[in-house]
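A.B. asks: Fold the following.
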Amino acid sequence: MGEPHDEDLIGDDEEVAVPDPARLRSEREALRIAEALVFASAEPVSEGFIAERLPRDMDVRALMMQLKDDYAGRGVNLVQVDDHWAFRTAADLSFAIRRDETEVKKLSRAALEVLAIIAYHQPVTRAEIEDIRGVQTSKGTLDVLMEAGWVRFRGRRRTPGRPVTLGTTRDFLDHFGLEELRDLPGLEELKGAGLLSGRIPANFNIPLPLTGDDLAEDEDPITQLDLEELGLLTPGGEADE
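C.D. replies: Okay, here's the model as predicted:
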């Protein structure tokens, strides 16, 4: 008796799923387009931007995750930054890359404290930052974080005086290798890294930061008039670089 063939193992009523060649070609072409769009951009590319240039029936997130898997383990990785994508050198190869660039000035302790408070407590006002730190926050400290592109004005709090609220930017996520704010280290991770020293109060906890660009319930959006009052617009109405 001979060996059974594949066709003998399939019942008469069963159908064999045959990949659609046209569909496969379309997906391969979509991968190539997405790869080219990210490669050609100096900044992380949004999924919306990619979707506009692909067939309407394409699942952009699934497509990008497939492309991310394709680059895993290579010298260049595809990384996700919020809902944006970018190519980055593999982190474990940083030792082999020679950087000819101007030395970046290190942030002061005060700037690091303010950045951490904004990252974990956003949306947060300047007064709330000072309340947490127990000292006044100079305008220069916030200016340094703004110039680095890591902190932005989010909106205005619906309280007397309508104070401006602060939050982090997409560049902040990109610089620190985070896909989203939920990836910020928690209490146990900070303790394990030795970043929390001394006796920690029993009720001490690390807040879960607000994700996304959506305003909180007690926030109003920043208007052009607000930006002018804050000195963020030139007389011509364009934002300062």
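A.B. asks: contacts, neighbours, all on C-alpha from now
C.D. replies: Noted.
A.B. asks: Looking at the chain, which helix is longest?
C.D. replies: helix 21-40 (DSSP state H).
A.B. asks: Give me the distance from that helix to the chain's centre.
C.D. replies: 24 Å (Cα atoms, centre = their mean, to the nearest Å).
A.B. asks: If you count neighbours, what's buried in it?
C.D. replies: For helix 21-40, burial by neighbour count (16 or more other Cα atoms under 10 Å) applies to E27, A30, L31, A34, E35, L37, V38, F39.
A.B. asks: any idea how far the second one lies from D82?
C.D. replies: According to Cα to Cα, to the nearest Å, A30 and D82 sit 21 Å apart.
A.B. asks: try the third one
C.D. replies: Spatial separation of L31 from D82 under the definition Cα to Cα is 20 Å.
A.B. asks: Strands along the protein, start to end?
C.D. replies: 45-46, 76-81, 84-89, 124-125, 151-157, 164-168, 219-221 (DSSP state E).
A.B. asks: which residues make contact with stretch 114-121 from outside it?
C.D. replies: Outside of stretch 114-121, the residues within contact range by Cα atoms under 8 Å, 6 or more residues apart in numbering are 124, 129, 132, 141-142, 145, 151, 166-168, 181, 206-210.
A.B. asks: one more, for comparison:
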Amino acid sequence: MSEAQRPDELTRAVEAVLFAAEQPMSAVEIGEHLGGADVRDALAELASHYDGRGVELVKRGPRWHMQTAPDLAHLLRREREEPKRLTRAATECLAIIAYHEPVSRAEIESIRGVQTAKGTLDTLMEAGWVRAAGRREVPGRPVIYATTPDFLTHFGLASRRDLPGLAELRAAGLLEPVEEALEREMISPTGSDEAPDADIKDEDAERDSPPSLDMGDESA
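C.D. replies: Next up is the predicted model:
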């Protein structure tokens, strides 16, 4: 490599930090690690350099990380772990949170039309896909929920703008039976924080086996 092609020291330092990082890092975190440097140009240069290679530099939300190219990931998997399954109730909650965040539990229940067991949200939080994002400034100050960067990483999304449309979700079987409510809510603002009638039962224990979602790490 000629001197003209050799990356500058900052770009090399950013590359080294990313290779050593145990978790994806934002540009601000990388810059702070390197003494407050502005690393945006270095990240853009590295992303271009690794484009199409066996290892790629990708951005998920605000965070950057190195990963095996998706078409080569199977070469590095010696064993495939049995995927964990989300219940249909959890799948519905995840979809509602992703499209409406931040959203309260009562708002989730309003869209689904049934009460949501606390364990359903706990499952999504334990998976690392949903987080508590504060409290709604209304009477009772309910907790509101949002997706995490790990949600974007697992599903290969650069941002929530890359979420599939309703037609794609319906084709995958992830909207029925809440698709009409989702369509209505995507057109109009999310409903109030009022909980549904107390006699509406939680569907967690009543629904059939859900469509499977692999909760394993897709990146190598």
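A.B. asks: TM-score of the superposition?
C.D. replies: For this chain pair, the superposition-based TM-score is 0.72 by TM-score structural alignment, normalised by the length of the second structure; 183 aligned residues with a Cα RMSD of 2.9 Å.
A.B. asks: what's the angle from the longest helix of the first structure to strand 76-81?
C.D. replies: Angle of helix 21-40 of the first structure versus strand 76-81, following axes from the mean of the first three to the mean of the last three Cα atoms, to 10 degrees, is 80 degrees.
A.B. asks: what angle do helix 21-40 of the first structure and strand 84-89 make?
C.D. replies: 70 degrees.
A.B. asks: thinking again about what came up before, nearest to S108 of the first structure, of the strands of the first structure?
C.D. replies: Nearest to S108 of the first structure, of all the strands of the first structure, is strand 151-157, at 15.4 Å by Cα to Cα.
A.B. asks: quick one: that closest one aligns where in the second structure?
C.D. replies: Residues 130-136 of the second structure are where strand 151-157 of the first structure lands when matched by TM-score structural alignment.
A.B. asks: what comes into contact with that stretch?
C.D. replies: For stretch 130-136 of the second structure, contacts defined as Cα under 8 Å, 6+ apart pick out 94, 102, 104, 121, 124-125, 141-148, 151.
A.B. asks: measure the residue of the second structure sitting at the aligned position of Q136 of the first structure to V28 of the second structure for me?
C.D. replies: Mapped onto the second structure by TM-score structural alignment, Q136 of the first structure lines up with Q115. Distance of Q115 of the second structure to V28 of the second structure, computed by Cα to Cα: 40 Å.
A.B. asks: Among those two, which residue is more densely surrounded?
C.D. replies: Q115 (22 against 16; other Cα atoms under 10 Å).
A.B. asks: That one touches E107, doesn't it?
C.D. replies: No: Q115 of the second structure is beyond contact range of E107, at 10.2 Å (criterion: Cα atoms under 8 Å).
A.B. asks: just how off-centre is the match of strand 151-157 of the first structure within its chain?
C.D. replies: Chain-centre distance of stretch 130-136 of the second structure: 15 Å, with Cα atoms, centre = their mean.
A.B. asks: What are the buried residues along it?
C.D. replies: V130, R131, A132, A133, R136.
A.B. asks: Which two among these are spaced furthest apart?
C.D. replies: Among those, V130 and R136 lie farthest apart (Cα to Cα), at 16.5 Å.
A.B. asks: burial of L173 of the first structure, as a residue count?
C.D. replies: For L173 of the first structure, the count of nearby residues is 20 (other Cα under 10 Å).
A.B. asks: Nearest residue to the residue opposite it in the second structure once aligned in space, ignoring adjacent ones along the chain?
C.D. replies: Using TM-score structural alignment as the criterion, L173 of the first structure maps onto L152 of the second structure. Nearest residue to L152 of the second structure, sequence neighbours excluded (Cα to Cα, 6 or more residues apart in numbering): R60, at 6.0 Å.
A.B. asks: Test my guess that that neighbour contacts F155.
C.D. replies: No: contact criterion Cα under 8 Å: R60 of the second structure and F155 do not qualify, at 9.9 Å.
A.B. asks: quick one: which of these two has more around it?
C.D. replies: Taking other Cα under 10 Å, R60 of the second structure and F155 do not tie; R60 has more neighbours (22 against 16).
A.B. asks: quick one, what contacts the more buried one?
C.D. replies: P149, L152, T153, G156, L157, A158, S159.
A.B. asks: Likewise for E15 of the second structure?
C.D. replies: By Cα under 8 Å, 6+ apart, E15 of the second structure lies in contact with L46.
A.B. asks: measure it to L46 of the second structure for me?
C.D. replies: On the measure of Cα to Cα, E15 of the second structure and L46 of the second structure end up 7 Å apart.
A.B. asks: could you pull out the helices for the first structure?
C.D. replies: Going by DSSP H, the first structure shows helices at 21-40, 47-51, 60-71, 109-121, 126-133, 139-147, 170-175, 187-192, 224-229.
A.B. asks: need those helices in a markdown table with distance to I200 of the first structure, can you?
C.D. replies: Formatted as a markdown table, these follow (distance: least, Cα to Cα, whole Å):
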| stretch | distance to I200 of the first structure |
| --- | --- |
| helix 21-40 | 44 |
| helix 47-51 | 41 |
| helix 60-71 | 40 |
| helix 109-121 | 17 |
| helix 126-133 | 15 |
| helix 139-147 | 27 |
| helix 170-175 | 27 |
| helix 187-192 | 10 |
| helix 224-229 | 40 |
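A.B. asks: Fine, thanks again, bye for now.
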